[in-house]
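Colleague: I'd like to go over a predicted model; first the sequence, then the structure.
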Amino acid sequence: MAHYPLLERIFYPDDLKKLTPEELIQVCHELREFIIDIVCENPGHLGANLGTVELTVALHYVFDVPHDKIIWDVGHQAYGHKILTGRREVFHTNRKYGGISGFPKRDESPYDVFGTGHSSTSISAALGIAMGLRYNSRDEANVIAVIGDGSLTGGMAFEGLNNAGTLHPNMLVILNDNNISIDPNVGALKDYLLDITTSKTYNRFRDEMWDMLGKMGRMAPFARQYVQKIEASLKALFLKQSNLFEALNFRYFGPVDGHDVVHLTEVLQDLKTIKGPKLLHVLTKKGKGFPRAEENQTAFHSPGRFDRKTGEFLSAKGTEAEPPRYQDVFGLT
């Protein structure tokens, strides 16, 4: 039986917070191995969950859930979340009769704040929760929506972004870009700009400058507009993706390496102090850490039983190759 020395000490996020940032790297390795070990015998969603291991660990390390709220779009990528929030010891019952649900489920855990299963709903759900917290004078809590680049193409996701940009809630949207469908930015200057725009010093200066410009009487609107144009021009020059989200009144940050857990915790820690709607663009790879899943992301989205060492698909008895699944035949017909 496999042994997970650090993971076995983590029952809830408070246990995770006792570790050093460097130890999180080992936690991510063990969490990824644990998911593979279970899913190869007890079929479930594999690829998406392997791709969000570092992001999941970083979120639970930085934020104070369930006081802070995390909404997972669709829920295909929430296994790590479940394992770190009190369900590791029953994870082998995932998707079994009488076991835990394969998706976030509100009546299963206070850490599951929104029931999912359908795509593109997370941003609207996060907006509703954020506004409810505001009306109850609790808007100091952080509300986070994690959504994939595929789900972001849904109309409901853009409706949520548009409304959030108007209502200006305290919420963070994390774009989990595992297809790299938007051209990635590279280079040291991009990294430097990300460090600057997420820093407390920069954001405090930005807020103070905004207040000062507002005291310029009739010139205030023009001065503010001029400064906004300068900031937007700098971002547009080095951050190709920022324009769309900035146009919807979201502050855009990224892209960042979604598999660098230490850097992710640093970025999230900075974003935690920035109020209003913001979007963090994270680049991940589906199936990360399991070569066969990285090579064939479609087949290993929800692969059925497979050999842990070779990645070969197995029949229910585990002795023969599994026949084609209905969805595979349907998709190729």
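Modeller: Arrived safely, thanks for sending.
Colleague: Please count neighbours and contacts with C-alpha atoms only from this point.
Modeller: Noted.
Colleague: Quick check, central residue of the chain?
Modeller: With distances taken as Cα atoms, centre = their mean, the residue of the chain nearest its centroid is V146 (3.9 Å).
Colleague: how much space between that one and K309?
Modeller: 31 Å (Cα to Cα, to the nearest Å).
Colleague: mind listing the helices for the stretch 151-300 of the chain?
Modeller: Secondary structure of the stretch 151-300 of the chain by DSSP state H, counting those that start in this stretch: the helices cover 155-167, 188-198, 200-213, 220-238, 242-247, 261-271, 291-295.
Colleague: After the last one, which helix or strand is next? Please name it.
Modeller: Later in the chain than helix 291-295, the nearest helix or strand by DSSP states H and E is helix 326-332.
Colleague: who wins for proximity to T56 among the helices of the stretch 151-300 of the chain?
Modeller: T56 lies closest to helix 261-271 among those, at 9.1 Å (Cα to Cα).
Colleague: any idea what sits nearest W72, other than its immediate chain neighbours?
Modeller: With Cα to Cα, 6 or more residues apart in numbering as the criterion, W72 has its nearest non-adjacent residue at 5.1 Å, and that residue is V146.
Colleague: Confirm that the one you found sits in a helix.
Modeller: No. Applying DSSP: H, G, I helix; E, B strand; the rest coil, one finds V146 to be strand, outside a helix.
Colleague: and the comparison structure, right after this:
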Amino acid sequence: FGASLGVAELTVALHYAFDTPRDQIVWDTGHQAYIHKILTGRNEQLPTIRTQGGLAPFCRRDESEYDAFGAGHAATSISAAWGMAVGRDLTQQDFSVVAVIGDGAMGCGLAYEALNNAGHTDRDFVVVLNDNDMSIAPAVGAMNKYLTSMITNPAYNKVRGLVKEVLHRTPGGYGDRMEEVAGRLEESVKHLLTPGLIFEELGFRYVGPVDGHDVEALAETLSRVRKMKGPILVHALTQKGKGFSRAENDPYTWHASGPFDKTTGSGIKKPGGLPRYQKAFGKGLVQLAETDPLIVAITAAMPDGTSTDMFDEGFPDRFFDVGIAEGHGVTFAAGLAT
């Protein structure tokens, strides 16, 4: 819920700047993709999400031609989009491929494996980082906005290419040295004034941070990025739950809310029925931990979704949230048990 509200402007700008469905957008997990579903002809069907015969809660290729890839797990978008970009080039096709990933999923090793593989090539490929936690880096003012505008400017990129070509042709071996010095100077300025060093080191041209709620600026930036060559990473700063004050003030609770009263914001509980399995599991785990000090709880960024938050309240020293990193979590558990 909150994630989709946070990408409303970004989704509009992506569909404006890119020629979808010819250009292919891969949404990570699908939690961000509800606005995408609305814009691609599924608005009337939105209430049917998670019902039999209704819309899927994630992107599905058999649901719409605009859903370029189907996925349920976080951090798969970059790998999938990279594979699509390579397949495009091998079959000599001409379209853009974009991966949209959140900053939470960026904590998963799979995302960095894909960045590491894709960055050191000259294939055209775009990653949009939806940073709704502002946990990676803050904006750095007017100079950063100017640099973002400059880096994506077609004239700047054309002159940049011509300068590199002229330097490369300089006889006596001096051209290569001059080109290296010029490149180092450019990178030094960018690294000093922008927070994208890690992505630049991985081989991506970094663009941002940009205001993820300024739809006109986003559309202009993405339109320019679409014409740029090589792997590009666009860093968009957004706010989860944007436009709905309750979700803005409490993004954790409203990340995946159940039915609620639109006026009061209070949750609507169904009468009767058994408690949810995860709640029974959470209570049972706490009861076991009270009698056995060797019991610990590990979750992969889902304490509320697994009810291990109950364990955290009672035994914070024995509770471990490893982030969206299931592979690490399982191996970490094996180490604990050794």
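Modeller: Cool, the structure landed. Computed from a predicted structure; not experimentally measured.
Colleague: And the TM-score between these chains?
Modeller: Overlay of the two chains. TM-score (TM-score structural alignment, normalised by the length of structure 1): 0.81; 283 aligned residues with a Cα RMSD of 1.8 Å.
Colleague: ok, back up a step: please pull up the equivalent of the residue nearest to W72 of structure 1 in structure 2.
Modeller: Taking TM-score structural alignment, V146 of structure 1 has V100 as its aligned residue in structure 2.
Colleague: What residues does that match make contact with?
Modeller: V100 of structure 2 makes contact with 25-28, 77-78, 127-130, according to Cα atoms under 8 Å, 6 or more residues apart in numbering.
Colleague: Next, work out how far apart it and T221 of structure 2 are.
Modeller: Applying Cα to Cα, the value for V100 of structure 2 to T221 of structure 2 is 15 Å.
Colleague: and what of F125 of structure 2?
Modeller: To T221 of structure 2, F125 of structure 2 is 15 Å away according to Cα to Cα.
Colleague: which of those two has more neighbours?
Modeller: For F125 of structure 2 versus T221, the count of surrounding residues by other Cα atoms under 10 Å is larger for F125: 28 against 22.
Colleague: L90 of structure 2 maps to what in structure 1?
Modeller: If you follow L90 of structure 2 across to structure 1 using TM-score structural alignment, you land on Y135.
Colleague: neighbours of that match, just the number please.
Modeller: Y135 of structure 1: 10 neighbours (other Cα under 10 Å).
Colleague: My guess is T306 of structure 2 contacts A280. True?
Modeller: No. Because the distance of 10.2 Å does not satisfy Cα atoms under 8 Å, T306 of structure 2 is recorded as not touching A280.
Colleague: More neighbours: these two, which one.
Modeller: The residue with more neighbours, out of T306 of structure 2 and A280, is T306; 16 against 12, by other Cα under 10 Å.
Colleague: So which bit of structure 2 is stretch 172-182 of structure 1 matched to?
Modeller: Against structure 2, stretch 172-182 of structure 1 falls on residues 126-136 (TM-score structural alignment).
Colleague: Take the helices of the stretch 151-300 of structure 1 and write them to a markdown table, including distance to P104 of structure 1.
Modeller: Below are the helices of the stretch 151-300 of structure 1 laid out as a markdown table (distance: least, Cα to Cα, whole Å):
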| stretch | distance to P104 of structure 1 |
| --- | --- |
| helix 155-167 | 19 |
| helix 188-198 | 30 |
| helix 200-213 | 33 |
| helix 220-238 | 36 |
| helix 242-247 | 27 |
| helix 261-271 | 22 |
| helix 291-295 | 23 |
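Colleague: Of all those helices, which one comes closest to I182 of structure 1?
Modeller: The closest of those to I182 of structure 1 is helix 242-247. By Cα to Cα, the value is 10.9 Å.
Colleague: Remind me what that closest one packs against, helices and strands.
Modeller: helix 220-238, strand 251-257 (3 or more Cα pairs under 8 Å, 6 or more residues apart in numbering; DSSP states H and E).
Colleague: now the first one: which residue numbers in structure 2?
Modeller: With TM-score structural alignment applied, helix 220-238 of structure 1 matches the range 175-193 in structure 2.
Colleague: Could you give me the buried positions within the matching stretch?
Modeller: Within stretch 175-193 of structure 2, the residues scored as buried using 16 or more other Cα atoms under 10 Å are 175-176, 179, 190, 193.
Colleague: and it, how far out from the chain's middle?
Modeller: 29 Å (Cα atoms, centre = their mean, to the nearest Å).
Colleague: That stretch against structure 1, how far on average?
Modeller: Superposed on structure 1, stretch 175-193 of structure 2 shows a mean distance to its aligned partners of 1.3 Å (mean Cα distance after the TM-score superposition for structure 1).
Colleague: For E140 of structure 1, which non-adjacent residue is spatially closest?
Modeller: E140 of structure 1 sits nearest to N170 (Cα to Cα, 6+ apart), 7.7 Å away.
Colleague: Tell me who's in contact with that neighbour.
Modeller: 130, 139-143, 275-277.
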